[in-house]
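Peer 1: Following is a predicted model, sequence given first.
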Amino acid sequence: MPAHAAPPLSSRLSGLLFFPVTAFDADGAFDPSGYRAHLEARIDDGAGAVFAACGTGEFPALAPAEYERCVGLAVEAVAGRVPVLAGTGYGTTLAVEYARAAERAGADGLLVLPPYNAESGQDGLLRHYTLLAQATELDLVLYQRDHLAFTPATVAELAAVPNIVGFKDGRGDLDLMLRIVSAVRTAGREDFLFFNGMPTAEMTQQAYRAIGVPLYSSAIFCFAPDLARAFHQALEKGDSATLATITDVFLRPYVELRRLRPGYAVSLVKAATRAAGHPVGSVRAPLTEPEPEHLRTLLELLDRVRGALA
């Protein structure tokens, strides 16, 4: 469905934002049946939106044809129940090609990962994102992470582009993020969306919500939807006791575990998703599988927090 035929994303994005892992078979090829099963299970678990072929979904590891098929399967599985956003990235030319593939596949919007050369300065970023927005009818959510940092003035200027509808932060600089929120608000874009995109965003969401960032990614939802729901419900209700239990018993030790190896923000999530009964396969190079003892530790943490919540 073309983006202009549906209500704006600003009115449709809420709840638990699901970032599915991409399923591969034993030979490392894209596995549509495993991917569909993973999607349908989590949609039934209450996903508020699906972000297909994004960071957790190993976007950089997907060939263009796989990417379009992956997004198309997400659209089919969702069947209009919640919005589907697809990842895009690299330089402007490639980002436009992926955006057009996402359009053909029926996506509602795009999560725009950092461009290949983010050292081009703020003028270069303005040009990159403006050209991408002009090349597609889809709504865009910009993603600040890794080596890419926006200035508040740049985000406020980009927020004036009609189909740039949101900004996601994966750097964790709350001072910068508050200044960005303030700059966009001062510029009069009241419907602009702000997201916490930190790995294991639940760990920082209470702080992000306090500065005007209500939405967050939930990689935990891939492998422990019950825990992700319990956290989200406690956050909505202001249940500080439950939030403290989940933070102390699970989130803090899980984040420390995740930091033991590069790439665990994806590979540990995928291994835990397999352990939860979804045949999604291994990660693709250059990511590597987690150490078996680290996965065991994660599963023990899940048992512990479920016991504490019970």
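Peer 2: Yes, it's here.
Peer 1: From here on, just use CA atoms for contacts and neighbour counts.
Peer 2: Will do.
Peer 1: Quick one: end-to-end length of stretch 163-174, please.
Peer 2: The first and last residues of stretch 163-174 sit 25 Å apart, counting by CA to CA, to the nearest Å.
Peer 1: Buried ones in it, by neighbour count?
Peer 2: 163-172 (16 or more other CA atoms under 10 Å).
Peer 1: I'd like these laid out as CSV, including secondary structure and distance to Arg69.
Peer 2: Formatted as CSV, the buried residues of stretch 163-174 follow (DSSP: H, G, I helix; E, B strand; the rest coil; distance: CA to CA, whole Å):
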residue, secondary structure, distance to Arg69
Asn163, coil, 24
Ile164, strand, 25
Val165, strand, 25
Gly166, strand, 25
Phe167, strand, 26
Lys168, strand, 25
Asp169, strand, 27
Gly170, coil, 27
Arg171, coil, 30
Gly172, coil, 33
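Peer 1: ok, and here's another one to check against it:
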Amino acid sequence: MAEISAEAGQVVQRLRDGMAGGVLSFPLTSFRDDGRLDLDAYRAYLAGRLATAPGAVFPACGTGEFFSLDEDEYRAVVETTVEVAAGRLPVVAGTGYGWAQALRFARIAEEAGADALLVLPHYLVGAPQDGLVAQLRRIAVGTRLPLIAYQRGQVAFGADALRRIAQIPGVIGLKDGHSDLDRLQRLTLAAPEGFLFFNGAATAEIQARAYATVGVPAYSSAVHAFAPEIANAFFTALQSGDDASMTRLLREFYVPLVELRDRVPGYAVSLVKAAARLRGLPVGPVRAPLTDPGADDLADLEKVLDHGLRLVDAVRRSA
């Protein structure tokens, strides 16, 4: 990994410690029924998430509907997250689109007090490996914040590109959303010592055991956004090697949730938000182009969620 500043080094260490001790939290962004940002609701919702000891918090990313926020809203969300986190855990804000727009968000995140940035895939077009490297380099030279690259969709790094981005000052890690374990193993072997990796697959718990076998045990948890009890029960089982508990949670909660998620495009976010509303959390609706689930899917979601919450108690008793 390229030489980094002392400040960035502290961020890396805090992230490493957090990733070993808890799931990575990707909070939802609260909107009113008319679509306006609801900061008071977000503040209350976020405080509840952070009270459950995640390893780090990633505001205004995919689950937080980064793609639907304007710059003023983005600033408010990141500032509020920094305020609520109060230095207790790292705050990694999302940024993305082309490098020029990504830098606009990066500078806002700097001013708002974020510790690092998650660089979401660029917009619309595919790109060669040289272009993916150049995109990160252009962002890195324009911000003092450390960067974590996010590969999914049209972004997929090869081993040579991974070596090159790891040498860009300020690039500290990779979030993987492709779940190609052959490729991921090659990337972890190509990376320099100290480079961070974490599992960013949709409903990452489904593949958490497989990721751990290639040296990537840390993961983001969308379930933490609405049911930290379930997310933390799975994390504890993974950390302790309790395969029986993991298998039961997967079979009886996570797989049914994923099957429901796969019914409609965009449910990876809108179903999570609907589950939070079912629990009385003040998150509001999703913004277009996402759509909220219909009555039948909501009814099925409620059954899956209720069973998952009961399952946590059963798993704890059997552990």
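Peer 2: Received the coordinates, thanks. This structure is a prediction, so every number in the text was calculated from the model and none was measured.
Peer 1: Just the closest of the buried residues of stretch 163-174 of structure 1 to Val269 of structure 1, please.
Peer 2: Set against Val269 of structure 1, the nearest of those by CA to CA is Gly170 (17.0 Å).
Peer 1: now for that closest one: what does it line up with in structure 2?
Peer 2: Mapped onto structure 2 by TM-score structural alignment, Gly170 of structure 1 lines up with Gly177.
Peer 1: for Gly87 of structure 1, same thing?
Peer 2: In structure 2, Gly87 of structure 1 lands on Gly94 (TM-score structural alignment).
Peer 1: Now for its match: which residues touch it?
Peer 2: By CA atoms under 8 Å, 6 or more residues apart in numbering, Gly94 of structure 2 lies in contact with 58-62, 66, 117-120.
Peer 1: hmm, try it at 7 Å
Peer 2: By CA atoms under 7 Å, 6 or more residues apart in numbering, Gly94 of structure 2 lies in contact with 58-61, 66, 117-120.
Peer 1: next one: Val165 of structure 1
Peer 2: For Val165 of structure 1, the contact set (CA under 7 Å, 6+ apart) comprises 139-141, 159, 192-193.
Peer 1: Now with 6 Å, please.
Peer 2: Neighbour list for Val165 of structure 1: 140-141, 192 [criterion: CA atoms under 6 Å, 6 or more residues apart in numbering].
Peer 1: mind listing what's buried in stretch 199-215 of structure 2?
Peer 2: Along stretch 199-215 of structure 2, these residues count as buried under the neighbour rule (16+ other CA under 10 Å): 199-209, 211, 214.
Peer 1: and it, which stretch of structure 1?
Peer 2: Mapping stretch 199-215 of structure 2 onto structure 1 (TM-score structural alignment) gives residues 196-212.
Peer 1: Return the distance of that stretch from the chain's centre.
Peer 2: Taking CA atoms, centre = their mean, to the nearest Å, one finds stretch 196-212 of structure 1 lying 13 Å from the centre of the chain it belongs to.
Peer 1: same deal with stretch 220-229 of structure 2?
Peer 2: With CA atoms, centre = their mean, you get 10 Å for stretch 220-229 of structure 2.
Peer 1: got the end-to-end distance for that stretch?
Peer 2: Stretch 220-229 of structure 2 stretches 15 Å from its first residue to its last (CA to CA).
Peer 1: can you count the residues close to Leu124 of structure 2?
Peer 2: Neighbourhood size, Leu124 of structure 2 [other CA atoms under 10 Å]: 10.
Peer 1: Check whether it sits in a helix, strand or coil.
Peer 2: Assigned with DSSP: H, G, I helix; E, B strand; the rest coil, Leu124 of structure 2 falls in the coil class.
Peer 1: where exactly do the strands run in the stretch 101-250 of structure 1?
Peer 2: Here the stretch 101-250 of structure 1 has its strands, by DSSP state E, counting those that start in this stretch, at 109-112, 139-144, 164-169, 193-196, 215-218.
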